[in-house]
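A.B. asks: fold the following, please.
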Amino acid sequence: MQNDNILTISDIRKEYHNHTALAGVSLSIPKGSIYGLLGPNGAGKTSLIRIITQITGADSGKILFEGEELSPKHISQIGYLPEERGLYPKMKVGEQLIYLGRLKGIPKAEIEKKLKYWLTTFEMKEWWNKEVGGLSKGMQQKVQFVATVLHDPKLLILDEPFSGFDPINANLLKDEILKLQQKGTTVIFSTHRMESVEELCDTIALINKSHKIFEGKKADIKMSHRTHIFEVQTDKPISESGNSFAILKESKETDFKTYITSVKINEGVAKNALLQELVSDYEIISMQEKLPSINDIFIKMVEEK
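C.D. replies: Take a look at the predicted model:
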């Protein structure tokens, strides 16, 4: 049977002295997905990443990589960009990238061919003979990202990849992450930046205090936390609550001489009932359900747990 997950993580447990980092965490990372691994500081995300990359081992549990038990042979198929810089500050950018590529078993000629693309894409050509230690945080992050993807990993793990980036370079990196996904790379994206999760991730999981809180497709999770709030655009202000709804915010006039009102449908009422009640008194121009953001869900779930 074909395995649709690149990683299947089953009941992983990890303790450090008197601290439980992971308490039986199980996750399924679909092939070709951008998978958001979310959680506050100290939740256990980094401990899990270190186990996947085999920097440390789990106390118990199992991880399968494309259906096979995770082993040292899989390291060559994984790329890991840690949040902390991991470069040699006295080495020049060019020699460092060639050195790191050779460590991954890539022939020098192939490295140089790949670097032509990345140095052009990230506008790094003039950095070739610069020492890494003389670069800004964002510039170092670019160098480290290139080193992470040189060997075309099947699984790419990014821990706060936008750290130190201005908006222009952050967008450049997002575009390259999406291109890698289109080519078949699976991306695990660990971050605190919920706006990046909204833009990039199709599947997400939340870990808090060493436990998995939820996991699933981003759209399904947002639907499961819906609050039944709608923004209704009408030809005139909605003056008062009705039988099927309550007004949350007073009608606000738009530039087109229409009005937008935030309403909440009453318990057990279908949205068609809201439409039927309003059409008798108003011209309905649009009606849009306001689903909670991933940031709203993140805060709510962490506070509840």
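A.B. asks: from now on I want contacts and neighbour counts done on CA atoms only, so please keep to that.
C.D. replies: Will do.
A.B. asks: could you give the number of residues near residue 277?
C.D. replies: Counted with other CA atoms under 10 Å, the neighbours of residue 277 add up to 15.
A.B. asks: for the helix or strand where it lies, which residues meet the burial criterion?
C.D. replies: Using DSSP states H and E, residue 277 maps to helix 271-279. The neighbour-count check on helix 271-279 (16 or more other CA atoms under 10 Å) flags 271, 274, 278 as buried.
A.B. asks: show me the strands in the stretch 201-305 of the chain, by range?
C.D. replies: For the stretch 201-305 of the chain, the strands defined by DSSP state E, counting those that start in this stretch cover 203-208, 211-217, 229-234, 245-253, 259-265, 284-289.
A.B. asks: helix or strand for residue 48, which one?
C.D. replies: Assessed by DSSP H and E, residue 48 sits inside helix 45-52.
A.B. asks: helices or strands up against the very next helix or strand once past that helix?
C.D. replies: The first helix or strand that comes after helix 45-52 along the chain, using DSSP H and E, is strand 60-65. Secondary-structure packing of strand 60-65 (3 or more CA pairs under 8 Å, 6 or more residues apart in numbering; DSSP states H and E): strand 5-16.
A.B. asks: for the helix or strand following the strand it packs on, packing partners?
C.D. replies: Using DSSP H and E, the next helix or strand after strand 5-16 towards the C-terminus is strand 19-30. Strand 19-30 sits against strand 5-16, helix 45-52, strand 211-217, with contacts defined as 3+ CA pairs under 8 Å, 6+ apart.
A.B. asks: mind doing that once more with 6 Å?
C.D. replies: The helices and strands touching strand 19-30, judged by 3 or more CA pairs under 6 Å, 6 or more residues apart in numbering; DSSP states H and E, are strand 5-16.
A.B. asks: where's the closest residue in space to residue 206 that isn't next to it in sequence relative to residue 196, distance?
C.D. replies: Spatially, and ignoring its direct neighbours in sequence, residue 206 is nearest to residue 38 (4.7 Å; CA to CA, 6 or more residues apart in numbering). Taking CA to CA, to the nearest Å as the measure, residue 38 falls 11 Å from residue 196.
A.B. asks: which one of these two is surrounded by more residues?
C.D. replies: Neighbour count, other CA under 10 Å: between residue 38 and residue 196, residue 38 has more, with 25 against 15.
A.B. asks: so how many other residues sit close to the closest residue to residue 261 other than its chain neighbours?
C.D. replies: Once flanking residues are discounted, residue 261 sits nearest to residue 251: 4.3 Å by CA to CA, 6+ apart. When neighbours are defined as other CA under 10 Å, residue 251 has 22 of them.
A.B. asks: shouldn't residue 251 be in contact with residue 240?
C.D. replies: No - with contacts counted by CA atoms under 6 Å, residue 251 stays clear of residue 240, the gap being 9.9 Å.
A.B. asks: how about the residue nearest in space to the middle of the chain, nearest residue that isn't a chain neighbour?
C.D. replies: Geometric centre of the chain, nearest residue: residue 36, 3.4 Å, by CA atoms, centre = their mean. With sequence-adjacent residues excluded and distances taken as CA to CA, 6+ apart, residue 36 is closest to residue 204, at 4.4 Å.
A.B. asks: let's see this one next, to set against the first:
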Amino acid sequence: MTEPLIIDGLHKRYGDLVALQDMTFQVSPGELFGFVGSNGAGKSTTMRIVLGVLAADAGRVTLGDKPIDLHTRRQIGYMPEERGLYPKMKVGEQLVFLARLHGMSTTAARESVERWTTRLGVDQRVGDDVGDLSLGNQQRVQLAAALVHDPRVLVLDEPFSGLDPVAVDVMSDVLKEKAAEGIPVIFSSHQLDLVQRLCDRVGIVARGQMRALGRVDELRARDGITLEITGPPTSARWADGLPGVLAADYRIADNLTSLRIDPGIADDQAILAAALRSGPVHRFAQSTPDLTELFREAVSA
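C.D. replies: Okay, here's the model as predicted:
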């Protein structure tokens, strides 16, 4: 079991531009952490500070209680948003070279390259120049470069960019497998449906600050859960005063009642019983906002 990746109070400024302000969170061993925000929000800056590519003006990054030094960085698998591979170098030679830079023997590096290129579906392209590959295959090779040295931490910037649906499934399975091995995995993505489906926790960043942080289900339920009930006459305002009902919206035209409820107080069965006392119930459904809605709220705020 590895240690948590801890980002503590990072500040970064470029002249008058504040890129990061008190960026604080941690990624636990075995956790898939989604790091989301608009372009320029501070995601890549944070990741580059983790890797030591940039220096923070204040704050620190540690793996457990140990600062990230050169030895620790060799144990991190990093995938930049921009293509970071040599386009005129053969795929296999390049991956072996990168594995050797991380301290692997030549034999171990070649075995790992064979394993990961096969796993990611680019084993038939190991003799090709990286620049001759499609963008999707370049992305697969880039992920292989992040994994080839068996890292203790994964930091991936837009790993799903440019991938077809089959490759997205392969990538998703690999990230879940690495998390299951006890590795902290952090990745950024604009594909919020994937983040919602894959991640244990998510951080939403805007203008260099963390605007929302927590488990996906907790964030989705933090402003209450919505119940939609069709059937009982809305003119009766039958849900007014029920325990745990935070707000009620009655659409008289189609007898649709929309209730925002506090899940810790409201009893959905008591609400259903109250609806049935007012008339027949044709539909009784629960919904919570998806991550896209939460993202819009956090960014606009």
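A.B. asks: now the strand or helix carrying residue 109 of structure 2: which residue numbers in structure 1?
C.D. replies: In the assignment (DSSP H and E), residue 109 of structure 2 maps to helix 106-119. Counting by TM-score structural alignment, helix 106-119 of structure 2 falls onto residues 108-121 of structure 1.
A.B. asks: the matching stretch vs structure 2, average offset?
C.D. replies: Aligned to structure 2 and superposed, stretch 108-121 of structure 1 gives a mean residue distance of 1.9 Å (mean CA distance after the TM-score superposition for structure 1).
A.B. asks: how far out from the middle of the chain is that stretch?
C.D. replies: Stretch 108-121 of structure 1 sits 27 Å away from the centroid of its parent chain (CA atoms, centre = their mean, to the nearest Å).
A.B. asks: neighbours of residue 238 of structure 1, how many?
C.D. replies: Using other CA under 10 Å: residue 238 of structure 1 sits among 22 other residues.
A.B. asks: give the equivalent position in structure 2 for it.
C.D. replies: Checking TM-score structural alignment: residue 238 of structure 1 goes with residue 231.
A.B. asks: cool, residue 144 of structure 1 as well?
C.D. replies: Per TM-score structural alignment, the equivalent position to residue 144 of structure 1 in structure 2 is residue 142.
A.B. asks: got it, and residue 158 of structure 1?
C.D. replies: That one, residue 158 of structure 1, aligns with residue 156 by TM-score structural alignment.
A.B. asks: same question for residue 212 of structure 1.
C.D. replies: Per TM-score structural alignment, residue 212 of structure 1 is aligned with residue 210.
A.B. asks: next one: residue 300 of structure 1
C.D. replies: By TM-score structural alignment, residue 300 of structure 1 lines up with residue 297.
A.B. asks: show me what contacts its match?
C.D. replies: Residues near residue 297 of structure 2 by CA atoms under 6 Å, 6 or more residues apart in numbering: none.
A.B. asks: so the helix holding residue 48 of structure 1 corresponds to what in structure 2?
C.D. replies: Taking TM-score structural alignment, helix 45-52 of structure 1 hits residues 43-50 over in structure 2.
A.B. asks: just how off-centre is that stretch within its chain?
C.D. replies: With CA atoms, centre = their mean, you get 14 Å for stretch 43-50 of structure 2.
A.B. asks: and for the counterpart of residue 169 of structure 2 in structure 1, the neighbour number?
C.D. replies: Taking TM-score structural alignment, the alignment pairs residue 169 of structure 2 with residue 171 from structure 1. Each residue near residue 171 of structure 1 was counted by other CA under 10 Å, and the total is 13.
A.B. asks: tell me if residue 171 of structure 1 really is in a helix.
C.D. replies: Yes - Residue 171 of structure 1: assigned to a helix according to DSSP: H, G, I helix; E, B strand; the rest coil.
A.B. asks: kindly provide the distance from it to residue 151 of structure 1.
C.D. replies: From residue 171 of structure 1 to residue 151 of structure 1 the distance is 23 Å (CA to CA).
A.B. asks: circling back: so what's the nearest residue to the match of residue 144 of structure 1 once chain neighbours are set aside up against?
C.D. replies: With sequence-adjacent residues excluded and distances taken as CA to CA, 6+ apart, residue 142 of structure 2 is closest to residue 79, at 6.5 Å. For residue 79 of structure 2, the contact set (CA under 6 Å, 6+ apart) comprises 146, 156-157.
A.B. asks: now, those residues that are in strands?
C.D. replies: By the criterion of DSSP state E, membership of the contacts of residue 79 of structure 2 in strands covers 156-157.
A.B. asks: and the nearest residue to residue 37 of structure 2 once chain neighbours are set aside, how many neighbours does it have?
C.D. replies: Excluding its sequence neighbours, the residue lying closest to residue 37 of structure 2 (CA to CA, 6+ apart) is residue 205, at 4.8 Å. Other residues near residue 205 of structure 2 come to 24 when the count uses other CA under 10 Å.
A.B. asks: and residue 264 of structure 1, what's its match in structure 2?
C.D. replies: Structural alignment (TM-score structural alignment) places residue 264 of structure 1 against residue 259 in structure 2.
A.B. asks: pretty sure its match contacts residue 226?
C.D. replies: Yes - Residue 259 of structure 2 lies in contact with residue 226 (CA under 6 Å); the separation is 5.5 Å.
A.B. asks: on that earlier part again, what does the helix holding residue 109 of structure 2 contact?
C.D. replies: 96, 99, 123, 144, 148.
A.B. asks: and it, what's buried?
C.D. replies: Those would be 108-110, 112-114, 116-117, for helix 106-119 of structure 2 by 16+ other CA under 10 Å.
A.B. asks: and the gap between residue 187 of structure 2 and residue 285 of structure 2?
C.D. replies: Applying CA to CA to residue 187 of structure 2 and residue 285 of structure 2 gives a distance of 33 Å.
A.B. asks: of those two, who's got more company?
C.D. replies: residue 187 (24 against 10).
A.B. asks: what do we get in structure 1 for that one?
C.D. replies: Match for residue 187 of structure 2 (TM-score structural alignment): residue 189.
A.B. asks: around the closest residue in space to residue 271 of structure 1 that isn't next to it in sequence, how many other residues sit close by?
C.D. replies: Closest residue to residue 271 of structure 1 apart from its sequence neighbours, by CA to CA, 6+ apart: residue 265 at 7.1 Å. A count of neighbours around residue 265 of structure 1, defined by other CA under 10 Å, yields 20.
A.B. asks: contact partners for residue 265 of structure 1?
C.D. replies: So residue 265 of structure 1 contacts 228, 244-245 (CA under 6 Å, 6+ apart).
A.B. asks: now do the helices in the stretch 51-200 of structure 1.
C.D. replies: 93-103, 108-121, 137-149, 167-182, 194-200 (DSSP state H, counting those that start in this stretch).
A.B. asks: all set now, cheers.
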